[in-house]
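Student: please find the sequence and the predicted model below.
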Amino acid sequence: MAVKGRFLFRLFAASMALGIGFICYYRLRLLPVASGKLERWAWIGLFHCELWFSFYWFLTVICRWNPVYRFPHKNRLSLRYEKELPGVDIFVCTADPSAEPPSMVMNTVLSVMAYDYPPEKLNIYLSDDGASELTFYAMLEASSFSKQWLPFCKKFKVESRSPEAYFRTAVEPDSHHPLMLKHWLLVKKLYEEAKMRVEMKQIPEEIREWNLVSSRNDHQTIFKILIAADAEGNVLPTLVYLAREKRPQFHHHFKAGAMNAL
């Protein structure tokens, strides 16, 4: 592709080369012969410095004389290398539901689940170092809502993959796009309902693991694998919840210990 300013740069480089040529001619033409030895060596030293500068400048100009810029076609990478793409594990860490609201953690998880990457090769691990049942419930809601959110992002090429950020800034589609409007309203309604349930702490009674959790620093390991499929049966990224075991008599090493557990 054509690069703006290439002609001006080459014109500038040519003028610099001409100036360097005049300097070299001047140094060679007027080399002091009759002067003292000190003056002659000073002249030669300056000439060597100028030659080194000229050589360095020549190398930089060669690299910039004909630059080539390459831009990947992101929409083609998955089609061309989908079978060769490696598995990707994404770690999301949280520790305090009061400082890191579960609804925000849910949005973070949904945004990484919606990556443009083969879903069967994408695994998201949530490390909950606070062992919060509300955070776990938010992950259940995220897993359920992802059945609608991920196909919606893929079908309509949604760029802001966080539902909260998307619905805060997106404009409601007009009536000229009835299919998108129908899906948009449905997904927005489902998200607002899921967010409300999380913020209102409407935790179902069937979540029993936390009956044995005496405190956030004294509990057994809680490990859940949440694998979901969308309405059409397509596989979605794997979502894993982990609250590592903690005991008061053993140091948990904060975030480093949580990452080691993952």
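Tutor: Ah, there it is.

Student: from now on I want contacts and neighbour counts done on CA atoms only, so please keep to that.
Tutor: OK.

Student: tell me the first helix or strand C-terminal of the helix or strand harbouring Val198.
Tutor: Secondary structure from DSSP states H and E places Val198 in helix 178-199. Proceeding N to C from helix 178-199, the next assigned helix or strand is strand 222-226, under DSSP H and E.

Student: check it against this one:
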Amino acid sequence: MGSNHKHISTSIIIKTIINQFIYQIKSRNLSITIKFIILPDQDQIYQEFYQQLLHSHEQQDNQLINYDEILSTWDLSDETRKRLIVSFDSNEYKAVHDEFYQSMKGKMKKIIQIERIQNQRWYFQYLAHKKDFFKRLNKNTEKRLYHASKFKLNNSIINDCFNRSFAGLHGTSYGMGVYFSSDPSYCHHYAKPNSNGERSMFIAQVLIGETILGNSSMKTRPPGYDTTTDGNHIFVTYHDAQAYAQYLITYK
């Protein structure tokens, strides 16, 4: 068992694996037996699986509630597709459209399309991280924020989420991390248009955790904190699984 992201802990990976199996069994009403085969010299991995499975029954109800928040809108008929256009006449489209449009008055003419991002691997890693945050802080610090993007980078974010390769792309005034804002009109300045004058912006679920005022000298968040901030609408993350891209809006 391994991970392409060396700073993701074994605990997070195992939680993600178990959560994925639980979801697939419940959502598909499967009747199967799953066995985890662990080599004799992998005692640490065995102990981690043991602890996670020991508590899985008491966690399942809360987990499934969280899954429904986002996964209830997903189309799982083709799990290879990671971006799906949201229907113009759906309540889902209206909710995203109205929130974005109201905040962007004077900055845009129209929304071209809204795409839902369905990346199970990253969503379950994010969900496991969210549970760790709640256990540690005993409160929900999740926020719905915006992140402007260039078109050529969109697929990278959809496939690999907001990893540290995007650190500093929107400046470093509040730390060398990935920048999000609750104000899409602010993000608009970083959304570079393509040849057709179209721009793109992500709506993301972001775990804020404990936050502290950032500055340009910060390479990462200080010990005891999870994000840095301008003290108002900007939040900077430093962990790949700390944000999940939920929607991609194309507008002009």
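Tutor: Perfect, thanks for sending it. Everything numeric in this text was worked out from a predicted model, so none of it was measured.

Student: superposed, what's their TM-score?
Tutor: The TM-score (TM-score structural alignment, normalised by the length of structure 2) is 0.24; 98 aligned residues with a C-alpha RMSD of 5.5 Å.

Student: hmm, back to that, for the helix holding Val198 of structure 1, packing partners?
Tutor: Contacts defined by 3 or more C-alpha pairs under 8 Å, 6 or more residues apart in numbering; DSSP states H and E place helix 178-199 of structure 1 against helix 102-113, helix 133-156.

Student: is it true that Lys152 of structure 2 lies in a helix?
Tutor: Yes - counting by DSSP: H, G, I helix; E, B strand; the rest coil, one finds Lys152 of structure 2 located in a helix.

Student: tell me, how many residues neighbour it?
Tutor: By other C-alpha atoms under 10 Å, the residues close to Lys152 of structure 2 number 9.

Student: go on, Phe136 of structure 1?
Tutor: So Phe136 of structure 1, with other C-alpha under 10 Å, has 22 neighbours.

Student: the closest residue to it other than its chain neighbours and Pro163 of structure 1, how far apart?
Tutor: Leaving aside its sequence neighbours, Phe136 of structure 1 sits nearest to Tyr241 (C-alpha to C-alpha, 6 or more residues apart in numbering; 7.2 Å). Tyr241 of structure 1 sits 20 Å away from Pro163 of structure 1, going by C-alpha to C-alpha, to the nearest Å.

Student: next: Ser127 of structure 1.
Tutor: 21 Å.

Student: from what I can see Tyr241 of structure 1 touches Ala261, true?
Tutor: No - using C-alpha atoms under 8 Å, Tyr241 of structure 1 makes no contact with Ala261, being 11.7 Å away.

Student: looking at those two, which has the bigger crowd around it?
Tutor: Tyr241 (21 against 12).

Student: wait, a strand at that one?
Tutor: Yes - under three-state DSSP, Tyr241 of structure 1 falls within a strand.

Student: who's in contact with it?
Tutor: Tyr125, Leu126, Ser127, Asp128, Phe136, Met139, Ile222, Phe223, Lys224, Ile225, Leu226 (C-alpha atoms under 8 Å, 6 or more residues apart in numbering).

Student: and the third one, that's in a helix?
Tutor: No - secondary structure of Ser127 of structure 1, determined by three-state DSSP: strand, with no helix assignment.

Student: wait, doesn't it sit right on Ala258?
Tutor: Yes - between Ser127 of structure 1 and Ala258 there is a contact at 6.6 Å, judged by C-alpha under 8 Å.

Student: who has more neighbours, these two?
Tutor: Ser127 (23 against 20).

Student: so the residue nearest to Phe136 of structure 1 versus Thr135 of structure 1, what's the distance?
Tutor: Per C-alpha to C-alpha, Tyr241 of structure 1 is found 9 Å from Thr135 of structure 1.

Student: repeat that for Asn123 of structure 1.
Tutor: The value you get for Asn123 of structure 1 to Thr135 of structure 1, if C-alpha to C-alpha is used, is 18 Å.

Student: between those two, point out the one with more neighbours.
Tutor: With neighbours defined as other C-alpha under 10 Å, Asn123 of structure 1 and Thr135 compare such that Thr135 has more, 27 against 20.

Student: residue contacts, the closest residue to that one other than its chain neighbours?
Tutor: Nearest residue to Thr135 of structure 1 in three dimensions, chain neighbours excluded: Pro102, at 5.1 Å (C-alpha to C-alpha, 6+ apart). When contacts are counted by C-alpha under 8 Å, 6+ apart, Pro102 of structure 1 is found next to Leu134, Thr135, Ala138, Val198, Glu199.

Student: switch the cut-off to 7 Å
Tutor: Contacts for Pro102 of structure 1 (C-alpha atoms under 7 Å, 6 or more residues apart in numbering) come out as Leu134, Thr135, Ala138.

Student: show me which of those is closest to Leu186 of structure 1.
Tutor: Ala138 (19.6 Å; C-alpha to C-alpha).

Student: quick one: the closest one and Glu164 of structure 1, what's the gap?
Tutor: 14 Å.

Student: more neighbours, those two?
Tutor: Ala138 (27 against 19).

Student: that one contacts Val198, doesn't it?
Tutor: Yes - between Ala138 of structure 1 and Val198 there is a contact at 6.0 Å, judged by C-alpha atoms under 7 Å.

Student: overlap in contacts of those two?
Tutor: Ser103.
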